[in-house]
Structure formats: structure tokens, C-alpha cells
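Asks: Got a sequence here, can you build the structure:
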Amino acid sequence: MKAESETKNQKADSTELDQSSFGLSALNFKLKIGFDGKRAANNLTGLGNYSRSLIEHLADQFPEHEYLVYAPKVKSARQIDAFFEKENIKLKLPKSGPFLWRALNILKDLTQDECQIFHGLSHEIPLAIQHTRIKSIVTIHDLIFLRFPQYYKLIDRKLYEWKSKSACKRADKIIAISEKTKEDIINLYGINPEKIEVIYQSCDDSFKTAFPKEKLSRIKATYKLPDKYLLNVGTIEERKNLKLVVQALKEVNEEYKLVVIGKQTAYFNSIEKEIEKLGLKNRVLFLKNIPFTDLPGIYQMANVFVYPSFYEGFGIPIIEALYSGVPVVAATGSCLEEAGGPNSLYVSPNDATGLAKAINQIIENPQLQKEMKEKGLEFVQKFNSSVVTQQLMNCYLSL
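Replies: The predicted model follows:
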């Protein structure tokens, strides 16, 4: 409660400072902010969730402004329908046809709608927007396609690089979702650091409230979850490094099993072979297509969250775990220390023995578990939705 109180006080102080600094007040200043809504209006995971969450929190926290979501089409789905039901969030479809609309023709619509700011939520903004009066911001999530080019097709890599580099050079402001991503933008694209602002992401608010015991019991029975388990969440691809978790599991107390949630790729075949080779078939449970509403419960019943990814732009699953009161072991080498904070444990993404040692250290020490849960929950308040949303509005107002 103390940490929550301090966060609220800090937020109130910063809000007062920011409004006086810009000479703006929520009572007499109204913005029209346009967003690249392709994913918000069509994707049900990943960047779709990120886009809707960001805009929804802005609309709730700053209802005096208008939020225009530009998308070439819209998908009919419960969460998307609910998103567009908010009074100050408006869907904007092409007035001039979808051809080249997001890249160029959208500028006519933005001008007619009198948008003052356009926010490209994922690595791109319209061409020639720098020649209009509309201020532009682009969010860069990561430059993994340059750091680990072997994971991408050549044509995809070149397209991602061209779009993101062009957007970084033309935008009035760049939002990086971590200090590591900011560092990559500076080093790989030669961008002035003063143009880049780090604004972290939060996770869905459903992870921030403990589920009642009856609901947890229902979830446990539905998915046949073990009594004690390690949890790994994310696409099962080489970069996420699930094989290291499997190798470490061999050296972890046999009472603990591994629960894996994520979309399977071709890399999954090598995971199956590793499990077979190590004789761990009865200790690994794979879950697919889990309803998002059940996911927080699966987190909350885990004993340790394990995330040894070689490289991430930020690491939202770590935030989800900390909010769920679960100790975290993650990998060194990218930005995961930023997400996990000083009281999570970190190992090399190539050290299976070190990973097993860190996991055993947690499960064998109840006092350490308690400390990691409490301090992790305290640390993760810096990513609270209200804090992040305030920082984002301050960024808009600074333009």
C-alpha cells in the first residue's frame, strides 16, 4: 500500500508540473490524436493488444481529448468491438480507397480530420508527413531483425529496416520501449539521442488482481496443471531459447514440472527431440490457444517464471509475472534486466547449469521467494498503466 500511495503522489506531482510547464490545462486544451490502427483494428494478440491498451488508457485517463484510429479495414471480434464503443475513440476507414493509404493517402484524411498529432504505434509513419503541419511520433519496439538477422527472411529484414529507419529520421519524436531499444536506435540508425524518449509498456490490468481460489481451482482442473511448476510464456521460436529451459529442467528438483504457453513454430521439433533425449516427456506440459482471461491465473499458480530469451525489445511476460507475484529468472544480454528489476535473477542465455542453479536457489529458499515476490511487485509499479499513460501524454504535449 505504501508503494501504491507513493506512486499516486508522484503521479499527482508530475501532472501538476507538466501542465504548468506547457501552459496547458485539461480544461481548456483539446487534442485530436491520430493513430496507425491497422493492428488495433485487426490483431487479437501482440501489437493489437498493445495498441488497444495504449489508446484505451489514454481515452480513460484523458477523456477530454479525441482519439482517431486509422485502419484500412476492421475485424469483427469481441475485444475490437468493445474498443470502438468508447465515446472518444473513433474508427477512421479510408475515404480514398485502401491502395497506398497507410503510406501516403492517409495524409489527406488526417488533414481533413484536423489531427494535430499522428502516432505510428509500430515502426512506421506515413511518407511525407514531415511536410505537413501534423506532428509525428513513432514507437520502435525493437531492432531484433538487425541484431539477429538469421531469424528473418532477407526481404522481410530489408523492408523492416527501411520502414523503421525512415520513420526514425522523419518523425518529430521517437518512443523507444526500453533503454536497450534506445541504444540500438542510436547505434544502428545514427539518431540523435535527444529525439528519443523511453516510455515503458505496462501489461493488461487483469494481471494486477489476484484471482479467487475457486477460479484458480477451475483453471488448474481445466488445463490439468501440476501442483508445482515453472512457467514459460511466448512464441516457441529459437530466439526465445526454450531449449535452455528444457536442459535446465533436468537439473531441477523432480517435483517441479515445466508449463509452456505459446504458438509453435518449426523450432518446436528441436524442443521435442531435446525433451525425448533427456527423458523429460512426463515433466513438460505444452498449452496452446489459452483464453486470455485464464492466463493470469496460470501465472499466479506458478512457482517460478523462466524467460531466457536471447534478445527482446522489452519483455512484457516478465511484467505479467511480477504483477502476478511470481519470482523471475531471465537472461542477460538485452533489456530483460530493465523489465525484471534488481531482485529478479539473471543468467547467461547459454548457461543451462546456471539457469538450473538459479531456479533451485528460488524453490529451495522460502525466504528468498517471499523477498522476490514483494520487491518484484514494488519494482513493477513503475510500469503501472497510469504512470506510463501520463508519460505518453506529456510526450504529446511537448510537441
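Asks: drop to CA atoms for contacts and neighbour counts, all remaining ones
Replies: Noted.
Asks: What about Tyr67, how many residues nearby?
Replies: Applying other CA atoms under 10 Å, we find 23 residues neighbouring Tyr67.
Asks: Next, the structure of the following sequence, for comparison with the previous one:
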Amino acid sequence: MNIGYDAKRIFHNNTGLGNYGRDIVRILTDNPGFQHFYLFNTKKSNLENKVALQKATIVYPKGWFWKAFPSLWRLFGQWKQINVDSIDVFHGLSGELPLQFGAKRIPRVVTIHDVIFLSHPQYYNFFDRIIYRLKFQYAIKHADRIVAISEQTKRDLIHYLKANQSKISVIYQGCNDVYKKTYSESDKDAVRKKFNLPKTFILNVGTIQARKNVLSLVKAIHGTGFPLVLVGQEKGYAKQVHEYIDQNDMGQQVLFIKNITSAELARLYQCATVFCYPSLCEGFGIPIIEALYSKLPVITTRNGCFPEAAGPDSMFIDPVNISEIRQSLEHLFNNPDQREQMAEKGYVYVQRFADSQVSGDLTQLYKSLV
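Replies: The predicted model follows:
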């Protein structure tokens, strides 16, 4: 099979949606059932070295108009090039499909990661909500199959957008192979030294923004002495986090890390004591998967998609209950045997998100359409 992918996020998003697309291409490149991938990209990118291109061709806009207006090409002009290439299935990886497909009928798949803009509209401005709704409604109407990355996303699609349940397949996403390796003490010591990490610490990974709810975690460790390492880029919400830290003299207790490579982050996971992720809403929560592969005990939110990602042996909390978060952290820090048991059971659970499972599920889906 030859698969076409809407690859804008693959080449222009260094985290979440980009990681999802890059992982799919990497995983399926190793599958002999796929001959070639056509990656439809709006313009050149410095992320090309992160993409498995052994079986891939990057397709750019043709013609001066589409080159000058690549966003319009993605919506209106891309279909012309899709029709002339030998593509068996076209897959929109981030909730979008081109608005026209021309005369040649190519099966269409779209992945929906979440509908947080509808379930938690307070995190989005009015115009973004309108645009996302229009794009998603068009995609779910015209797609032959919809991939939801969690059962929670499937439920939300049916509830908020009245998606046809029979068209939805839940196919979980995995994570980069770098998080599945076991690193030597010297590898981990190098990361400890570079980032001046404490001997034991709580880890949280993700963009520091309101829905990730990092401030609740910072408040929970106030007065405990537990070090906290926050890895991620900062949005406007981060100002509140810094203000609380400054006001409570916690500068030595909370460490911020940005611009870290995947290889370094993988080693950092294996240096940590506990992973705490009190996010308010996600489509799935890939950092949880990364932590479980790193054999790190996880504390996360008890509702939504989080139990799907974290499994039955993780510890669950109310993300706005500061006392409950603190008690959970204290319990795990004081019970190393339980931490070890949680880590081992979590590692068994996370195998359901292995590359082989993702590859098999996508192969079956594509074959059903060809």
C-alpha cells in the first residue's frame, strides 16, 4: 500500500501532534506491507532529520500561487496533487482533511486527538473554537474512517459532534523508541550533571499551560521539601507558577528545564522518583506512556482519559485537591517497595501501546478501505 499523510504537523510541530505523525511514519516504515508514503508538507522544515524518510517522498505545493499561500494549498490545492500520486489511502493526522478531492475517489481517514475546545472551551478563544469546530465537522463527515486516540476521545466525538459511532476506530498512539531503552548509570549521571538534578525528585513533563495544572502540583509540594522538575515550554500561565514559587521561597525546590532533547529526556525519566501529572484534560497523555516505559510510578488524574493511559496500578487523584496530591506524593516517597511494584506493573500494562500493536491496528484499518 501507498499512504498519503497530511504532514504539516510532522514537519512543523516539535511535540504532541508532530510526535504522533513522526511515530506513525517510523512504525509503518518497518512494516513490509507498505511500499511508500507521500508526506504532504507546506514548506521546508528543520525537523526533516527527525522523520523516517526511507520509504517517503515529501510533497510540496506546486505553482507560484500555492507556494505563496501554503495554508490555502493545504485546504484547496492539495487534493490536485493527491489525485495524481499513486495513493491508496489518505490520512489526515491532526483533525483535518482537504476540502476537495477531485474526481479520483481515494479513501480518507482522519485522526482526532481530542475535542478539548468543546469539552473545556475556557482554554480556547472564541475564533479558534469556531475554526476547530468547522474543520472537525467537515473531517468527520467526509472521512471514511475516524481514528480516535482514546476511548474518551471517541465518547467526546459522539457526544459533542454527533460522529457516526460505526466510523470510529480507537487506535492508541505509542511513543518514541528512545523511552523504551534502559540506560546505564553513566548515561543517567551525565544528565544529572548537565541539569543539576537532585538525587530524588518528582517529574512533570508537558507545556506549562493552564489545563496542565502544574500550579496545583507546585502548591502540593510546598512545605514538603520534595524537589520538583518541570520539563516543557512555558505559556502565559507559567507566570502564575513563577509568582507562587517566588512568593513562597521555593526557588531551590522547583527546577525548570526547556530545550531538552528526546534522548536526554528519556534518561531524565529514569533518574526520577515519581511522575506526577495532574492535568485537567487531555486527548490521551503521552508523557504518562513515556513514564511507564521508563518504569516510573505514576500519579495522575482519576477521570477522563487518564486511567486509559496510566492503567489500573497507577495512583489517581483529584487534580484540584492539593491535599490529596500531597498525600499521594508523601505516600510514595515513604514507600519505595510500592513504587517498585507500581513501576513493574505499569511497565507490563504499557506494552498494549507497543509499536507492533499500533502497526497492526493501522494496517487492518487501511486494508479495510482499499
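Asks: now the helices for the stretch 251-399 of structure 1?
Replies: Per DSSP state H, counting those that start in this stretch, the stretch 251-399 of structure 1 carries helices over the ranges 268-278, 295-300, 316-323, 336-340, 352-363, 366-379, 385-398.
Asks: Now distance to Asp156 of structure 1 and mean neighbour count too, for the ones you listed, in a markdown table please.
Replies: Putting the helices of the stretch 251-399 of structure 1 into a markdown table (distance: least, CA to CA, whole Å; neighbours: other CA atoms under 10 Å) gives the following:
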| stretch | distance to Asp156 of structure 1 | mean neighbour count |
| --- | --- | --- |
| helix 268-278 | 22 | 15 |
| helix 295-300 | 31 | 21 |
| helix 316-323 | 24 | 26 |
| helix 336-340 | 25 | 22 |
| helix 352-363 | 32 | 20 |
| helix 366-379 | 37 | 18 |
| helix 385-398 | 30 | 19 |
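Asks: Figure out which of these is closest to Leu47 of structure 1.
Replies: The closest of the helices of the stretch 251-399 of structure 1 to Leu47 of structure 1 is helix 316-323. By CA to CA, the value is 11.6 Å.
Asks: Name the residue closest to the centre of structure 1, please.
Replies: Ile316 (4.3 Å; CA atoms, centre = their mean).
Asks: sorry, back to before: looking at the helices of the stretch 251-399 of structure 1, spot the one closest to Ser122 of structure 1.
Replies: helix 385-398 (15.0 Å).
Asks: what span of structure 2 lines up against the closest one?
Replies: Alignment of helix 385-398 of structure 1 against structure 2: residues 355-368, by TM-score structural alignment.
Asks: Residues touching stretch 194-205 of structure 1, excluding its own?
Replies: 53, 172-179, 182, 314, 316, 319-320, 383-385, 388, 391-392 (CA atoms under 8 Å, 6 or more residues apart in numbering).
Asks: If we use 7 Å, what do you get?
Replies: 173-179, 182, 316, 319-320, 383-385, 388, 391 (CA atoms under 7 Å, 6 or more residues apart in numbering).
Asks: Mind listing what's buried along it?
Replies: For stretch 194-205 of structure 1, a neighbour-count test (16 or more other CA atoms under 10 Å) marks 196-204 as buried.
Asks: for those residues, which one is nearest Leu242 of structure 1?
Replies: For the buried residues of stretch 194-205 of structure 1, the residue nearest Leu242 of structure 1 by CA to CA is Cys203; the value is 22.1 Å.
Asks: Quick one: map the closest one onto structure 2.
Replies: By TM-score structural alignment, Cys203 of structure 1 lines up with Cys175.
Asks: Gly190 of structure 1 too?
Replies: In structure 2, Gly190 of structure 1 lands on Lys162 (TM-score structural alignment).
Asks: burial count for that match?
Replies: Neighbours around Lys162 of structure 2, by other CA under 10 Å: 13.
Asks: quick one, strands of structure 1?
Replies: 32-36, 66-70, 89-92, 117-120, 135-140, 173-176, 196-198, 229-233, 257-261, 284-287, 304-307, 328-331, 345-347 (DSSP state E).
Asks: Can I get these in CSV including distance to Glu276 of structure 1?
Replies: Below are the strands of structure 1 laid out as CSV (distance: least, CA to CA, whole Å):
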stretch, distance to Glu276 of structure 1
strand 32-36, 45
strand 66-70, 48
strand 89-92, 50
strand 117-120, 45
strand 135-140, 39
strand 173-176, 41
strand 196-198, 43
strand 229-233, 19
strand 257-261, 14
strand 284-287, 11
strand 304-307, 21
strand 328-331, 24
strand 345-347, 25
